[in-house]
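# task: produce atomic coordinates for the following.
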Amino acid sequence: MKTIRKHGELLALFLFSFAFFFVFKYGPLYGVIIAFKEFRVVDGIWGSPWVGFQHFQELFSNSDFYRLLKNTLLLNLYLLLCAFPAPIILALLLNEVKSKGFQRFIQTTMYLPHFVSWVIMSGLVIYFLSPTSGFVADIMKWFGMEPIFFMGKKEYFRPIVVGSAILKDLGWSSIIYFAALAGINPEMHESAIIDGANRWQRIININIPSILPTVSIMFILTLGGFLSANFEQIINLLNPVTYDTGDVIDTYVYRVGLQQFQYSYTAAIGLFKSLVGLLLILGANLTVRKLSRGENGLW
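The predicted structure is shown next:
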């Protein structure tokens, strides 16, 4: 009781967080059982008949599933290779800017796209890439090139998704790395300067090793959602022409689950994604801990 009275404010903050996760995250978990039932709205979750692993068998025997899985994996792989390191590089570069006013201006400017919804952002992307009135088409015409209908060619869809994702969240995602860089002891840089280290050597030997724990945690958390694409982004950029390369698991779940009312089948898909995400988190955490000799990782 003495501890509770001493840390009452922290306990209150914890209780609010606990209540949120319990009500909105852990409480609804019982609904996962519909993946093993033939869910009927009139019968409810408990009254619907059991079908075992029928929906999982249907999922893995579906010819579209492997196309969806391939698109999802490739898209998330491109995002991992391009979008994940981008905010790290931005934070490292801006951290070397001497003018604090210019640094704040760039940061504020790059934060703004994060607060724009994907409906508006996707509309801007489609407008800028328009072959008739788009900004990109005007540049191509100025160089004597023939404009390309980017949104009408499936081979351009993934680069467009990756590029727009970087443009929207680059500044916002870099905040945590700026905070990690701000926590570096200035005496380390002062000692390195005395020893004759240039700016590049200090970045390689001080800044990057100092933020590696933060990078490893963000990498592990990113892998947890590896089978989850940004649904709002994809659904607003997707069109029938780009289905072959842009149709992912989340858009398929939307069409089949919400539009065709196959709740049990899509619940099985969601459970499959969650299990894969859990395995990726466990594997990535184990790998990071081994590489860092137990110094980094989520636990």
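# please count neighbours and contacts with C-alpha atoms only from this point.
OK.
# residues touching Ala86, list them.
When contacts are counted by Cα atoms under 8 Å, 6 or more residues apart in numbering, Ala86 touches 166, 170.
# now do the longest helix along the chain: which elements does it pack against?
In the chain, assigned by DSSP state H, the helix with the most residues is helix 263-291. With contacts taken as 3 or more Cα pairs under 8 Å, 6 or more residues apart in numbering; DSSP states H and E, helix 263-291 sits against helix 54-61, helix 208-224.
# after the longest one, next one along is what?
The reference is to helix 208-224. helix 231-237 (DSSP states H and E).
# not counting that following helix itself, show me its contacts.
118-119, 122-123, 126, 161, 246, 250-251.
# tell me which residues in the longest helix of the chain are buried?
Residues of helix 263-291 classed as buried by neighbour count (16 or more other Cα atoms under 10 Å): 263-270, 272-274, 276-277, 280-282, 284-289.
# on that earlier part again, are any of the contacts of helix 231-237 buried, and which?
Judged by 16+ other Cα under 10 Å, buried ones among the contacts of helix 231-237: 118, 122, 126, 161, 246, 250-251.
# second input sequence below; structure requested for side-by-side comparison:
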Amino acid sequence: MCTLKAFQKKIGVNWQLYLLFLPTLAYFLIFQYGPLYGIQIAFKDFSAVRGITGSPWIGFEHFERFFGSYQFWTLLYNTIELSLYGLLVGFPVPIILALLLNQLGHERFKRFVQTVSYAPHFISTVVLVGMMFVFLSPNSGLLNQIIVAFGGDPVFFMARPEWFKTLFVFSTVWQSAGWGAIIYLAALASIDPGLHEAARIDGASKLQRIRHIDLPGIMPTIIILFILEIGKLMTVGFEKAYLMQNSLNIDSSEIIQTYVYKTGLLGAQFSFSTAVGLFDAVINFMILILFNRLSRRISETSLW
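Now for the predicted structure:
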């Protein structure tokens, strides 16, 4: 009772802050937690006429259908491979970029590089994929013109299954590396400059200062962001994969998210697509819990 009174008193003192928080709370309740009610259709034979409560319960039938389908292992392999490829290539790049920018002494050049590296973040996914089709066109694309100039044959990169994942990952790195470096630059700014001054006096090189001062200083930030990224292992960007997908690269580009869209919205199999999406979310949640616990044991840095 005393705790409740103390809480009410705290709200009374800081009511303006709680009032500002209300729109955010309402957003998450309405758009994030409210739709969780519909997850139950993954265990039902959903009919729009009968509604969620009136549809018959069928248990794990949709999950069994998905696990037994001929596409299951292909979807799982493509999703995990694309996600791990993106994590291994894309995660270190913002860290390296932030460390390099932090070492630049010329402020005007530093701001110019930051602006150039941030700019691609504001390009929409649709425009980005359109740019890729233009630059990689086998007829007029800049890259193919260079290949032909050196005596090679033009390559239709966007239609080759073996090129899909590489194009997807490296275009994402180009678009997001500069923006992702912002948080690491903020963490680097919090490091005591006196440590660098002392290291310079002792004769430490830039590489040594990065290794022994900068990296340990931002390591908690790196760990937290890595846990968040690994928690999205099964969630690959649907929009970009779908836009890059065509009948020629479908073997490499079909992932769980595009499959859910096709079966759920295009095929009107709402219960089945919900079951597939729930499977995806549960795996992500389990991976997040696992890596958060491992991080807490190894480095004493974790989300909770």
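# export the helices and strands packed on helix 263-291 of structure 1 to a markdown table and tack on mean neighbour count?
Formatted as a markdown table, these follow (neighbours: other Cα atoms under 10 Å):
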| stretch | mean neighbour count |
| --- | --- |
| helix 54-61 | 15 |
| helix 208-224 | 18 |
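# which residue in structure 1 lines up with Pro220 of structure 2?
For Pro220 of structure 2, the aligned residue in structure 1 is Pro213 (criterion: TM-score structural alignment).
# would you check the span in structure 1 matched by stretch 56-71 of structure 2?
The aligned range for stretch 56-71 of structure 2 is 49-64, by TM-score structural alignment.
# can you give me the end-to-end distance of stretch 131-144 of structure 2?
With Cα to Cα, to the nearest Å as the measure, stretch 131-144 of structure 2 spans 14 Å from end to end.
# in that stretch, which residues are buried?
For stretch 131-144 of structure 2, burial by neighbour count (16+ other Cα under 10 Å) applies to 132-133, 135-138, 141, 143-144.
# matching residues in structure 1 for it?
Stretch 131-144 of structure 2 maps onto residues 124-137 of structure 1, going by TM-score structural alignment.
# same check, this time on stretch 187-195 of structure 2
So stretch 187-195 of structure 2 sits over residues 180-188 in structure 1, by TM-score structural alignment.
# and the matching stretch, which residues are buried?
180-181.
# what is the neighbour count of the closest residue to Ile80 of structure 2 other than its chain neighbours?
Setting aside the residues directly before and after it, Ile80 of structure 2 is nearest to Met234 in space (Cα to Cα, 6 or more residues apart in numbering), at 6.2 Å. The criterion is other Cα atoms under 10 Å. On that basis, Met234 of structure 2 has 26 neighbouring residues.
# please say which position in structure 1 Met234 of structure 2 maps to.
Match for Met234 of structure 2 (TM-score structural alignment): Leu227.
# got the contact list for its match?
Leu227 of structure 1 makes contact with 69, 72-73, 76, 249, 273, 276-277, according to Cα under 8 Å, 6+ apart.
# how about the residues you listed in CSV, adding distance to Ala179 of structure 1?
Compiled in CSV, those are given as follows (distance: Cα to Cα, whole Å):
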residue, distance to Ala179 of structure 1
Leu69, 36
Thr72, 32
Leu73, 31
Asn76, 26
Ile249, 34
Lys273, 32
Val276, 31
Gly277, 27
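# and which of these is nearest Glu9 of structure 1?
Gly277 (34.3 Å; Cα to Cα).
# the closest one and Lys70 of structure 1: what is the separation?
With Cα to Cα as the criterion, Gly277 of structure 1 and Lys70 of structure 1 are 16 Å apart.
# just Phe20 of structure 1 next, same as before
Phe20 of structure 1 sits 35 Å away from Lys70 of structure 1, going by Cα to Cα.
# again, but for Tyr243 of structure 1
Applying Cα to Cα to Tyr243 of structure 1 and Lys70 of structure 1 gives a distance of 12 Å.
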